[in-house]
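Undergrad: Below is the sequence, then the predicted model.
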Amino acid sequence: MSQIVFVYGSLKRGWALHHLLQSSQFLGPASTQPLYRLFDLGRYPGLVEWPSGLSITGELYQVDADCLAVLDDAEGVAEGYYARREIRLLPPAPPAHAWFWLGPVTGCPDCGDRWPRNTGGSF
């Protein structure tokens, strides 16, 4: 069984964890409905639902169950850092899931609509 996932941080092309998606199909860029915020948590961002949200930019991938388990592990789902759940994307994007940050964001810099803000490259 496969799943479509929306990635917005270190899983994107050119970033530290992208190699975890190498066996997956890249479906293209996508943006969320304006319901979320990205916060800079240091070496990675945290996506949260937010009352004054923005449309976050990212990438869509079709992943298999094995890859999904690897991604959940990389995102610390079992440890309670992130939770994978449905994310609302702008049409015509298909339904997808993303990893939502479960920790506090007080004092963390707001990333705007993308991470990293106005920079590029790898770690």
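TA: Yep, it's here. Numbering: from 1, shown residues only.

Undergrad: Please make it C-alpha for all contacts and neighbour counts, starting now.
TA: OK.

Undergrad: ranges for the helices of the protein?
TA: Ranges of helices within the chain are 65-74, based on DSSP state H.

Undergrad: quick one, strands of it?
TA: Assigned by DSSP state E, the chain shows strands spanning 2-7, 25-31, 36-40, 45-49, 57-64, 82-87, 96-101.

Undergrad: residues near F100, how many?
TA: The number of residues packed near F100 is 22, by other C-alpha atoms under 10 Å.

Undergrad: Comparing the strands of the chain, which comes out most buried?
TA: Mean neighbours per residue, mean count of other C-alpha atoms under 10 Å, is largest over the strands of the chain for strand 36-40, with a mean of 23.

Undergrad: take the one below as the second:
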Amino acid sequence: MNLLFVYGTLKRGYVNHHLLERSTFVLETCTEKKFQILDMGDFPAVVKDVPVSTIDGELFNVDDSTLSDIDAFEGEWFSREEVVLQDSSIAWMYFLSEYVSHEGCPSITSGTWQKDKGDNYE
């Protein structure tokens, strides 16, 4: 089993959560304050080395097959890398590929992506 931290459309109640149907929800948690989460329109993306906020999300136990399926789903837009969570545990997380432009995408300063934006954007 693998720990996977999700922060966008893979979360419970969102459009792509069905990809985690064989997985077990562990808990809601967040990353260390090392990242920036962006609104890319229909989904969020996290970029590294821009310490704007913690990233809020959900942690799941996933099997190798599910992880492979999600890798294929995320495609060339995202790369899976290890991340340290606030409690010092380590999980997989998807970061925006350095080859994908995010110019003009607003930062979500609260660290929480939601379908309804609210006042947490810059």
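TA: Structure received. All values reported here derive from a predicted model rather than from experimental measurement.

Undergrad: mind putting the strands of structure 1 in TSV, distance to N118 of structure 1 included?
TA: Below are the strands of structure 1 laid out as TSV (distance: least, C-alpha to C-alpha, whole Å):
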stretch	distance to N118 of structure 1
strand 2-7	17
strand 25-31	17
strand 36-40	13
strand 45-49	14
strand 57-64	13
strand 82-87	24
strand 96-101	22
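
Undergrad: Out of those, the one nearest R13 of structure 1 is which?
TA: For the strands of structure 1, the distance to R13 of structure 1 is smallest for strand 57-64, at 8.4 Å, taking C-alpha to C-alpha.

Undergrad: Show me how far that closest one is from its chain's centre.
TA: 9 Å (C-alpha atoms, centre = their mean, to the nearest Å).

Undergrad: what about it, how far off from structure 2?
TA: Mean deviation of strand 57-64 of structure 1 from its aligned counterpart in structure 2 after superposition (mean C-alpha distance after the TM-score superposition for structure 1): 0.3 Å.

Undergrad: Which strands or helices does that strand pack on?
TA: When contacts are defined as 3 or more C-alpha pairs under 8 Å, 6 or more residues apart in numbering; DSSP states H and E, strand 57-64 of structure 1 sits against strand 2-7, strand 25-31.

Undergrad: Using TSV, lay out the ones you listed together with distance to C67 of structure 1.
TA: Putting these into TSV (distance: least, C-alpha to C-alpha, whole Å) gives the following:
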stretch	distance to C67 of structure 1
strand 2-7	9
strand 25-31	11
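
Undergrad: For A16 of structure 1, find the nearest of those strands.
TA: Short answer: strand 2-7, nearest of those by C-alpha to C-alpha, at 12.7 Å.

Undergrad: Distance of T24 of structure 2 relative to D63 of structure 2?
TA: 10 Å (C-alpha to C-alpha, to the nearest Å).

Undergrad: Quick check: end-to-end length of stretch 81-91 of structure 2?
TA: Across stretch 81-91 of structure 2, first to last residue, C-alpha to C-alpha, it's 8 Å.

Undergrad: I meant stretch 97-108 of structure 2, not that one.
TA: Calculated as C-alpha to C-alpha, the first-to-last residue distance of stretch 97-108 of structure 2 is 18 Å.

Undergrad: Okay, buried residues for it please.
TA: Buried residues in stretch 97-108 of structure 2, counted by 16 or more other C-alpha atoms under 10 Å: 97, 106-108.

Undergrad: before we move on, the earlier item: so which of the strands of structure 1 gets nearest W15 of structure 1?
TA: When these are compared by C-alpha to C-alpha, strand 2-7 sits nearest W15 of structure 1, at 11.2 Å.

Undergrad: Sweet, I'm off.
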